[in-house]
Structure formats: C-alpha cells, structure tokens
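Novice: need the 3D shape of this:
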Amino acid sequence: MGFDTQAIHAGEEPDFTGHPSGDVVVPVHLASTFARRDVDEPTGGFEYSRSGNPTRFALEKKLAAIENARYGLAFSSGLAAETTLCLSLLKAGDHVVAFDDLYGGTRRLFTRVFQESYGIHFSYVDARDPENVKAAIRRETKLVWLESPTNPLLRLCDIREIAGIAHDAGALVVVDNTFASPYFQQPIALGADVVVHSTTKYINGHSDSIGGALITSDEELFRNLRFHQNTAGAILSPFDSFLVARGIKTLAVRMERHERNALAVAGFLSAHRNVTAVYYPGLPSHPQHTLARKQMTGFSGMLSFELKGGKAEAKRFLRNLHLFALAESLGGVESLIEHPATMTHASVPQEERRNVGVSDALIRVSVGIENADDLIADLDQALGTL
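Specialist: Now for the predicted structure:
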C-alpha cells in the first residue's frame, strides 16, 4: 500500500462492530478512565488514558505505518520520547556514541542530565565517516545515536553502514528522522532499531502541537519502551493525538511542496553575493548529495546557510525579513528562520559549537509551502540590507 494511502487510512478504519458510528475520522476520546463490565477484562483493552487511549492508539498505528514499522508510541514531546528511550535502555556506566552535529536540546539532555546526573557517558563524533563511529565504540557502548540530516548543518551519515558496525558491536542504533520525515527516509529499512521524531515538526506540520514519537519493529524493545512510557507518564494528550493524526494525512503533499520550495530557495541563495555557503542535500554541490540520493527519496524542506560577516550581519538580516517568522521549531506550513548560535543551539557551549561548525554567521531555514517566488523576494530584499 502506498505511503499516501497509509498516511490517510492507517489506524482510522471505520468501526462497524458493536455500537457502530461509522466515523471516518477517529474521534477525540477525552475520557481519563474507562469503565469495564467485568473486573478482569478492560473494555476494548482500555482502562486508563495514561496507559492507553483510543485516539492515541489510532495515531500510534499511523506512526508505525508511515515508517513501515510494526510499533509506534506517541509522547508529550520529542525530548520526552528521547528521555523515555534513554531511561529504558541505559544505566550508569553505559556509553553512547552520538553524531557531533545534534539538535541543541538533545545534546543538553545527554550532557546536563544523563551524563552529569546519571553517569552515562557520551562520545560525539563526525559520523559522516563511519570509521569515526567504529573507532569510538567501546565494550560498554549500548547505543549509537544519529541524526541524518543533522540539525542545523544538514550533514548526513550512512545509516546502513553504521547500523552494521553498531550491531556487530552489540549496540542498538537510534535515528532521529525529524528533518527528513518518513516520507523521504525510513531508517528502520536501513537497519536502525528505533526511529525518533519530534512530531511537532513535519509530521504534524501546522505549528499547533508539541509531541514526539518512538517507532520500532522489535517487539521486545517495544514492550520495554511502552512499559517505561506508561510508568513515567510522558504520553501525548488525546487532542494532540488527533491534531498529529490529522497532520499526517497531508504529509506526502506537504513534503513535496516543502522540497520544491527548498530547492528553489537553496538555488537562489547559492548564487547570492552575500552568502558564502549553502547546506542543502538536494544541491549537487552538497558533499553528500550522492548519499542523500541513495538513502532518501527526497531532500525535505530544511536548509542552512552562511552569511558574509558575523552576528551583527545575521541580526540585521533577520530583522529585515517579512514573510519568514523569526522563531524556533520547523516543519510547519509557514516558513521559519532562526539563528542557531543564539536560539536552538544556545545551550551548546560556544567552543563545542565552533568545533562542529555552527558559526555566528549560520542561519537555519525551515522553508514553508508558500509561493516560492514570494519567499525568494523576501530573502533578496533582506540580503540587500547587508
């Protein structure tokens, strides 16, 4: 069954059994608890909404379907999903190898919480070269944590090759697939054990819900994650589950438009005199364009670029934009733009940012689905103020 069809129908088949209503859209089940007729048999498998809710259950089926996996779990945020995953799989003394170019919130969680408070060790490597991952693995390595493309430099790693390296060493592979979305990349098919999403971004797509997801095809791993989700309680609300499920139905058509606009914007920026570099895997000039074509079916709507100058020029440029909202987050239908060094990655120490390549001149763009000519005109006039 095609992705487009799964995105619309998975988890939302009309119910014609029992007391049927024929709902085409799964309703929002706001009940906190569910009555049962018999003491030892929860009605429909539901007993308490933290443990399971029909609206969230429908979304979780849809999340699994669009990643071509068996199981999905929906959380109150992307970081809640990451926290639950780490609490499920790691203990003091364990080791994680992670891509050095990560979302700032993920790196803060790893460093300030799991390393400083829980005694879990992290090594950050440039995973563009799989040999760097291999060299960093220790006997106590339990996870290899990847983003591809990365946030904010749009770097890629060879998921299949790294998965083979990790599995040979007895480690699991986690891939944050937020930037690509399941429409353009499916890491489980490439060997990943768990896929992480901030559903806040492309999956919901309308900047009106905070959420996260863990997706896997491993039954034992799923049961462990589900136990910890229920025990810790970081679940997605019924209404947010409804919003995310609704957003997924248009994911395919939105991603096609995001990509088309991003290609146009990236091409424009590449030719502008006040831009020194553009990072977008869809450009043939991107050093990993060939890998992107191999493991992705498209290039998504995220890009970043370097301005001539530094922080002062970046602030002036951002201040003069009209259509691009200066805001964190990404993946909504509206175009967003931000300055990683002072916004999404401000929690990463300056020296670490510079070592990775996050400069004061770096701008990150989430290209929306507006008219591409209007977006380019707005960028052009703001660049003209430099």
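
Novice: please count neighbours and contacts with C-alpha atoms only from this point.
Specialist: OK.

Novice: tell me if residue 364 really is in a strand.
Specialist: Yes - assigned with DSSP: H, G, I helix; E, B strand; the rest coil, residue 364 falls within a strand.

Novice: sequence B follows; please return its structure for comparison with A:
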Amino acid sequence: MFMKKQDFRTKVIHGEATHYKDPYNSLVPPIYQTATFTFDTAEQVERRFAGDEEGPIYSRLGNPTVQMLEQKMAVLEEGEAALAFGSGMGAVSAVVLSLVNAGDHILCSKGVYGCTFGFLNMLHEKFNVSHTFSNLTNELEIESQLSNYTTCIYIETPINPTMQLIDLALVVKVAKKHKIKVVVDNTFSSPYLQQPLLFGCDIVLHSATKYLCGHGDVIGGIVVSDESYIEELSKTVRKDIGAIMSPFDAWLLLRGLKTLAVRMDRHCENAEEIVNKLSEHPKIESIVYPFSSSDQQLAKKQMKQGGGLITFSLKNGSKKTAQKLMNELNLIKIAVSLGDAETLIQHPATMTHAVVGEEERERMGITENMIRLSIGLEAWEDIWNDLEHALQKV
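Specialist: Below is the predicted model of the structure:
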C-alpha cells in the first residue's frame, strides 16, 4: 500500500518496529523482560551465533523491546540504524572509544557536558588520546587545529550550558575533506528540533534521559548512524563493555517518545515567553537562547525552534547570588537534569560542570553568576511568577 512520507509528528507515534510482532496484536509494544532466550535446537544456536539467522540470544547482545526503540530512533533521526545504552555517558564513551586509538586526537566544540569533559581527560591520562577545544567558527580555524592524528570532531550544539551554536554544515565541509568523523550530541534539541545527519554529520547521540524520555524516570543513551557503524559498535564496544539499556527502560522511552513533538512545542513556547520576560528584567545581565541571540540566523538554519533551555546571568552577580536566587524558588526545582515536565534550574559552576577546573570553565564561558534553566510544561505564567519572586529577593 502506497503512503506518502510521514510528518515527524506522525512518525513518533506510528514509526514502530516491524520485527517481533506480538502474537496477540497488542497496540503497545510488549516488554521482553528476560536476560536470555531459549533455542529450539543446537543447530539454531550455531546459526545465530554465526550471524546466519536473525533472532535474540542474550539481552546484552540484543533485546526485542530495546530493538524496537532503536528502530524508532533511527527513523526519527533520519539514520539507518541505532543502538541504545544504559546512560547518555554510556553512549558518549562507546562512540568515542570506537573512534580512537592510543595517541589519537579529538577536536571538540568549545564546551561540553561536565562528565564528557571528565571522560576526555581520563582518555588523555590513561591512553594519551588528546583533545582540543575550539570555537569551530570558520574553516581556517578548524583546519589549523586538526592534526594527522585527529580521528573525530565532537560537537555539542547548543553547547551545555552556554547555549552557543556550532555551524554543522561548516564543520562537515572541513571534516569530509580530511575524512574525519563528525559526532554530534543532540540532547538539547532532540530530533524534533534538529537532525544533524541531514547536514552530513556521521554520528548523532543523545542522553535519552532528557527530552526523549521527558518524564524524569529513565536513564539511557542513544546512538544513531549508518548500518555498518552501528553493527560494528554493537559487536564490539557495547557488547564487551556492556553499557546496555534494560527492556523496561526501553519500553518507558517508547511510551515517552509518542508525545515528544507535543512536549517540545510546549517547552519551546514556554521558553520564548520566559526569555521575553527575563530580557526586560533589570537584574538580568545577559540571556542566551538560540532564537533570540547572536546565533539567531544559524539557529533558524539548522533548528526548527529554540528549545527549552535558557542560560542567563545575574547583574553584579556571584556564586552566592545565584544560589540565593535558586533557594528562593518554590515551583521550580533545583536539579542537574533537563527536559522533564517540571521546570528545573541549576548552577553549572557548582553542579554539572563542577568537575571542570575554574580556568577551563572560564575559557568555556561558564561564569559564577550563570544559571541554566530547563523550562517545563507548566503554565508559563506560573514559571515566571516563581522566577520574578526569586529575582526580587536577590
């Protein structure tokens, strides 16, 4: 039966897996909550281990519920295949490990998540895998920071927590010339707002804990790329290190994904209202939000909307001022995560990026008076009332 290409809002609901059809035709995908799978014959075991027959063997190697999630994520990111991991850092570390050998070099966007920073430092200390942070703003700059040992360019866009953007098409242009892989952490945007593979990037990853789940009750990671890369990643790093996702968490993510488009629209609408209010407040020094910043033109080029994350700094502020503001809040909760139904606030210098040294934080643009706000799904008026009350107290 012929069907036109579906809109993203339809694919998040109907882009289900075609494998492992439930014999009872359950509308909701079943949870295959099992560690291992039995076989009809010893010969069947041999065929599956040899790769001559499809089918589950052991849930660390592949589980039907998890594979349903992987197939859906591949569809949503316009990729060929995907792999699910037990955490966002499981996904990050698996991808980086798959692309480097001892002595190699990674070129990174100017800022990255604090634990990604810690992992890069560990690779440097233990295996002499070096990394360089770059603004990635023009071809000449990117070219000058590559070496014969550069194996990948690792990007966050928007960057956590500064919300700066990286021009994906520009980076891909340089990377293709040097046959270097481009990896994008797309957590802040979700595939609803940004699809890096369509710009020529090679690998996209997510902390599925955030917008993909949307309800703050799952820890998980996702990697999407071409079939050959995903197959190799599955057979090597994920299999041997074992950062797998549980079937129940995969089922929760499949459920959460169905409302991704609706939720992201609300996150973005609320964020725009809060940005407008903050921009008029006398105690705010600066605000960074993709669709209302100096990166606005680039944001509109590669993002559908601005997202639900806002970074702002307080006038004449300090760490104590920022913490005072957070302590005065009632509705908004202090937490390191993002993308939940609840509005969350955090102080990057002492929370998500506490592992990053002070000098490096300053180079990344993370100041003591900077606050990151993850806008939830509440009425924006209530979010603002809480913020306004707290601002009056600092």
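
Novice: can you pull the TM-score for these?
Specialist: TM-score for the superposed chains, counting by TM-score structural alignment, normalised by the length of structure 1: 0.96, backed by 380 aligned residues with a CA RMSD of 1.4 Å.

Novice: give the aligned range of the helix ranked longest in structure 2 in structure 1.
Specialist: In structure 2, assigned by DSSP state H, the helix with the most residues is helix 260-279. Structural correspondence for helix 260-279 of structure 2: residues 251-270 of structure 1, per TM-score structural alignment.

Novice: thinking again about what came up before, ok, average deviation of the helix or strand following the longest helix of structure 2 from structure 1?
Specialist: Later in the chain than helix 260-279 of structure 2, the nearest helix or strand by DSSP states H and E is strand 284-288. Superposing on structure 1 and averaging over aligned pairs (mean CA distance after the TM-score superposition for structure 1), strand 284-288 of structure 2 comes out at 0.3 Å.

Novice: got the angle for strand 284-288 of structure 2 vs helix 260-279?
Specialist: Counting by axes from the mean of the first three to the mean of the last three CA atoms, to 10 degrees, strand 284-288 of structure 2 points 150 degrees away from the direction of helix 260-279.

Novice: how big is the angle separating strand 284-288 of structure 2 from strand 370-374?
Specialist: Interaxial angle of strand 284-288 of structure 2 relative to strand 370-374 (the same axes, to 10 degrees): 50 degrees.

Novice: which of the residues in the helix or strand following strand 284-288 of structure 2 are buried?
Specialist: Tracing the chain past strand 284-288 of structure 2, the next element assigned as helix or strand by DSSP H and E is helix 296-302. Within helix 296-302 of structure 2, the residues scored as buried using 16 or more other CA atoms under 10 Å are 298, 299, 302.

Novice: equivalent range in structure 1 for stretch 109-117 of structure 2?
Specialist: Stretch 109-117 of structure 2 lines up with residues 99-107 of structure 1 when matched by TM-score structural alignment.

Novice: just stretch 346-358 of structure 2 next, same as before
Specialist: Residue span in structure 1 matched to stretch 346-358 of structure 2, by TM-score structural alignment: 338-350.

Novice: the alignment partner in structure 1 of residue 228 of structure 2 and residue 39 of structure 1, how far apart?
Specialist: In structure 1, residue 228 of structure 2 lines up with residue 220, judged by TM-score structural alignment. Using CA to CA, to the nearest Å, we find residue 220 of structure 1 at a distance of 28 Å from residue 39 of structure 1.

Novice: picking up where we left off before, quick check: the match of helix 260-279 of structure 2 compared with structure 2, mean distance?
Specialist: Counting by mean CA distance after the TM-score superposition for structure 1, stretch 251-270 of structure 1 comes out at 0.4 Å.

Novice: what does that stretch contact?
Specialist: Identification of contacts with stretch 251-270 of structure 1 by CA atoms under 8 Å, 6 or more residues apart in numbering yields 3-4, 7, 183, 202-205, 275-278, 280, 282-283, 298-303, 305, 333, 367-369, 371-372, 375-376.
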